[in-house]
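Sequence plus the predicted model coming up.
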Amino acid sequence: MTRLLRAAMLSLALAASTAPAFAVLPDEVLDDPALEERARDLSVLLRCMVCQNQSIDDSDAELARDLRVLVRERLVAGDTDDEVIAYIVSRYGEFVLLRPRFNYRNALLWGAPLLLLVAGGIAIAIRARKPAQSRAAPLDAVEQKKLDDILKS
């Protein structure tokens, strides 16, 4: 019985994680299925400025709704996908993109993990090449005699 319960719970968890978000309201959906598909594809690429970790397609925030409507308006007006994205970025900045573009302004951000990995490797290599240095001072004659006496007994 517990196996069946575990299997049911796992199935529910997987279904919940792969289920589509229902943030898009029925009044936002376009009549043309091709345009609606393009709108959904674009909405997944744009960040909700309120939630910041969700796309506007997944977010229930009012600003996300406004952005979804704006995307659909631009598509109905005849803009291409690139023109819609460029329009949104021109109004809200690069931060609105869930996958930022690679450019000179964010090159350090993209390259930082590689730079840290190389720097860590160099530091480990330098540390490994140096001989281990004893931090203790050498024993004086009295301490050495005491140690010898302890080891003999």
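Received it, and whenever you're ready, just let me know what you need. Residues are numbered from 1 along each chain as shown.

okay, CA-based contacts and neighbour counts for the rest of this
Noted.

Mind giving me the packing neighbours of the host helix or strand of residue 117?
Taking DSSP states H and E as the definition, residue 117 sits inside helix 107-129. Using 3 or more C-alpha pairs under 8 Å, 6 or more residues apart in numbering; DSSP states H and E, no helix or strand is in contact with helix 107-129.

then this one, side by side with the first:
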Amino acid sequence: MLILALMMAPLVPAMVPAPAFAVQPDEVLADPVLEARARDLSKVLRCPVCQSENIDESNAEVSRDLRILVRERLVAGDSDSAVLDYVTARYGEYVLFQPDASGGNLILWLAGPVMLLAGLGIGFSFLRGRRPGVEPPVEALDAAEQRRLDEILDK
């Protein structure tokens, strides 16, 4: 058993999944600084087809087109924010993994916390209203009511 474990030990690193990058060799820029910026930008842009992958990891054709577009804009001298603005103008805010918290998006950013606070407030007021000992005291029966009750119970 020990011999089998020793034989299998070198294979363990091969079993650990490595991140799969879809960047093709013909897409890589010669300038390592620009390539690093392109990779950073590719990680914050969502693939319009895959929806849960960034364009750096997606094999979809539109992701390849976006990777090439990002690299072209960087070679042209655009800043990172200018590249993101350009891609957002062409594909919409959907391609951003973290859209700006402004305008219509501000409502979406704030809706979750507001609903949480509203739910907590409603729950607190409901539970507070159910507290024992909050009910008003019961008044004692007067003599006439007590006689009538005794008559009813004796029958």
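Structure received. Note that the structure is predicted; figures quoted are calculated from it, not measured.

Superposing both, give me the TM-score.
The TM-score (TM-score structural alignment, normalised by the length of structure 1) is 0.74; 130 aligned residues with a C-alpha RMSD of 2.9 Å.

what sits up against the helix holding residue 117 of structure 1?
residue 102 (C-alpha atoms under 8 Å, 6 or more residues apart in numbering).

Tell me the helix or strand right after it.
helix 141-152.

tell me how far that following helix is from the chain's mean position?
When distances are taken as C-alpha atoms, centre = their mean, to the nearest Å, helix 141-152 of structure 1 is centred 61 Å away from the chain's centroid.

so what does it touch, helix or strand wise?
With 3+ C-alpha pairs under 8 Å, 6+ apart as the test, helix 141-152 of structure 1 has no helix or strand packed against it.

can you pull the buried residues of stretch 85-103 of structure 1?
If you call a residue buried by 16 or more other C-alpha atoms under 10 Å, then stretch 85-103 of structure 1 has these buried ones: 85, 87-88, 94, 96-98.

and if you look at stretch 52-68 of structure 1?
By neighbour count on 16+ other C-alpha under 10 Å, the buried set for stretch 52-68 of structure 1 is 54-60, 64-65, 67-68.

Reformat those residues as TSV; add distance to residue 113 of structure 1 and secondary structure.
Shown next, in TSV, are the buried residues of stretch 52-68 of structure 1 (distance: C-alpha to C-alpha, whole Å; DSSP: H, G, I helix; E, B strand; the rest coil):
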residue	distance to residue 113 of structure 1	secondary structure
54	24	coil
55	25	strand
56	28	coil
57	30	coil
58	29	coil
59	30	coil
60	33	coil
64	31	helix
65	35	helix
67	32	helix
68	33	helix
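
Helices of structure 2, residue ranges please.
For structure 2, applying DSSP state H gives helices covering 2-8, 12-15, 32-44, 61-75, 80-91, 104-129, 143-154.

Have a look at how far, on average, the fifth one is from structure 1.
Just to be clear, that refers to helix 80-91 of structure 2. Per the superposition on structure 1, helix 80-91 of structure 2 and its aligned residues are separated by 0.8 Å on average (mean C-alpha distance after the TM-score superposition for structure 1).
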